[in-house]
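Asks: One predicted model, sequence on top.
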Amino acid sequence: MKKLIYGINLTIDGCCDHTKGSGDEEIHDYFGNLMKESDVLVYGRKTYQLMVPFWPDIAKDLSGATKSINEFAQAFDSVERIVVFSRTLDKVENGKVNVVSADLKEEIIKLKQGEGKNILLGGVDLPSQMLALDLIDEYHFVIQPSIVGEGRRLFDNVTLLEKLPLKLIETKLFKSGAVALHYVRDDRHK
């Protein structure tokens, strides 16, 4: 069964607004490698529209400011399929993008039962819904070495029926002082 993996950048104070953090080369490499291990990307409409056409355009002409940005763009562009959950986006002009307005849990379970690599989840709203539905298998949090004091916080409006224990399986320290934390569900405590 495929795993649903959630990855996001955060500041020390929990801000997940993409305009508040910094993405250095090591961080782009880290998320690019996650992307290479996935064949499906899952986003809500807002995150999809932030990512496309931005990253595919960079991948076309390798116009990123650094090698790692270009490599991330290429990894993004090479993912086989993008699933966008939206009630407001009707269709897109891209053969590898599916817009879905059906039942979230049912669709994710179908994706997980498919063959191939992992499913990579991005954004804030959609992952919050999937957390509440207990669908996420792994979490990759990259903590930026800054406190911004404002902006959107991760899982701010999530209500869980019970605490979700996680098990830390890997850490990585970047030259910038950012830290990547890789967690899996710790089902021993259920």
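Replies: Now that the structure is in, tell me what you want to look at. Numbers count the residues shown, from 1 in each chain.

Asks: C-alpha only now, for contacts and for neighbours.
Replies: Will do.

Asks: Make sure Asn33 is indeed in a helix.
Replies: Yes: using DSSP: H, G, I helix; E, B strand; the rest coil, the assignment for Asn33 is a helix.

Asks: Can you tell me how far it is from Pro127?
Replies: 20 Å (CA to CA, to the nearest Å).

Asks: neighbour-wise, which of those two wins?
Replies: A direct count of neighbours by other CA atoms under 10 Å for Asn33 and Pro127 places Pro127 higher, at 23 against 14.

Asks: residues contacting Ser146?
Replies: By CA atoms under 8 Å, 6 or more residues apart in numbering, the residues touching Ser146 are Thr11, Ile12, Asp13, Gly21.

Asks: Strands of this protein, start to end?
Replies: With DSSP state E as the criterion, the chain has strands at 4-11, 38-44, 81-85, 97-100, 118-121, 138-144, 166-173, 179-185.

Asks: Roughly how far does the residue lying closest to Phe72 once chain neighbours are set aside sit from Leu62?
Replies: Take Phe72 and drop its neighbours on the chain: the residue closest to it by CA to CA, 6 or more residues apart in numbering is Gly32, 4.7 Å away. For Gly32, the distance to Leu62 (CA to CA) stands at 15 Å.

Asks: what about versus this one:
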Amino acid sequence: MRKLIVSNLVSLDGQIAGPNGDLSVMPFDETFSARNAELLREADTLLLGRRTYAAFVDYWPPIADDKTQPEVEREISRLNANARKVVVSEILTRGLGAWADSTEVVHPGKLASRVAELKAERPGRGKKSKNIVTFGSATLVQALLKLGLVDELRLQVGANAVGRGGRPLFDARIPGRLTLVEADVPDESQNIVLTYAIDYEDSEPVG
């Protein structure tokens, strides 16, 4: 069974963006991209909300060939392009951009069944099973948690607070037990990377 991993940069007060979706207030540092590339190397599917997909497809495709960008950014661009993209939206029918050929749109009403299918997929003979990863996508993350579909939370918790008007990652109690798998402070970083496994056995998922 493949894992669904939710990864986000989070402020000390639990926000993933500032007012009006402003990301400039978030605690990015030099380790942020390296951590994301590490996660993407072990994944073959991106599960994204509509707004996050739109931001990604606008930004990432040209980065791969931009020699002014750091190599880690160019690698992320290539990894994103090569991954299967699954976008959850009830209104998106076009505008998939450069990734149209590798992108599937799923209606929110079919989220649970489609994610179950993705997680049950088996790798080809001699191949390693790879993960499904969700970045950003706060509305989608909340739905996935309520449905009991997230296997792991990987949070880069940064050294600042966004304050009022930000966008919270969580809007309700997580219906499962969190177990801390790893806590890591990268060299030369003020952020801490927290990895939690989620066990739903003792809790009924909210559906």
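Replies: Perfect, thanks for sending it. This one's a predicted model, so the numbers in the text were calculated from it and none came from an experiment.

Asks: List the buried residues for stretch 85-92 of structure 2?
Replies: Of all the residues in stretch 85-92 of structure 2, those buried under the rule 16 or more other CA atoms under 10 Å are Lys85, Val86, Val87, Val88, Ser89.

Asks: whereabouts in structure 1 does it align?
Replies: Stretch 85-92 of structure 2 corresponds to residues 82-89 in structure 1, going by TM-score structural alignment.

Asks: Report the distance from that stretch to the chain centre.
Replies: 15 Å (CA atoms, centre = their mean, to the nearest Å).

Asks: again with stretch 97-116 of structure 2
Replies: How far stretch 97-116 of structure 2 lies from its chain's middle: 14 Å, per CA atoms, centre = their mean.

Asks: Could you list the residues in contact with it?
Replies: For stretch 97-116 of structure 2, with CA under 8 Å, 6+ apart as the criterion, the contacting residues are 57-58, 61, 81-90, 92-93, 96, 144, 147, 149.

Asks: out of the residues you listed, which are inside helices?
Replies: Val57, Asp58, Ala81, Asn82, Leu144 (DSSP state H).

Asks: any idea how far Leu39 of structure 2 lies from Ser113 of structure 2?
Replies: 24 Å.

Asks: okay, those two: which has more neighbours?
Replies: Neighbours of Leu39 of structure 2 and Ser113, each counted by other CA under 10 Å, are more numerous for Leu39; the result is 17 against 10.

Asks: what's the counterpart of the more buried one in structure 1?
Replies: Using TM-score structural alignment, Leu39 of structure 2 lines up with Leu34 in structure 1.

Asks: so who does that match touch?
Replies: Contacts of Leu34 of structure 1 by CA under 8 Å, 6+ apart are Leu120.

Asks: change it to 10 Å
Replies: Ile5, Tyr6, Gly7, His28, Phe72, Ala75, Phe76, Asn118, Ile119, Leu120, His140 (CA atoms under 10 Å, 6 or more residues apart in numbering).

Asks: got it, and Asp44 of structure 2?
Replies: With CA under 10 Å, 6+ apart, Asp44 of structure 2 has these contacts: Leu79, Asn80, Asn82, Ala83, Arg84, Lys85, Ser129, Lys130, Asn131, Ile132, Val133.

Asks: can you tell me which residues contact the residue nearest the centre of structure 1?
Replies: By CA atoms, centre = their mean, the mean C-alpha position of structure 1 lies nearest to Gly122, the distance being 2.6 Å. Gly122 of structure 1 makes contact with Ile5, Tyr6, Gly7, Ile8, Leu41, Val42, Tyr43, Gly44, Thr47, Tyr48, Met51, according to CA under 10 Å, 6+ apart.
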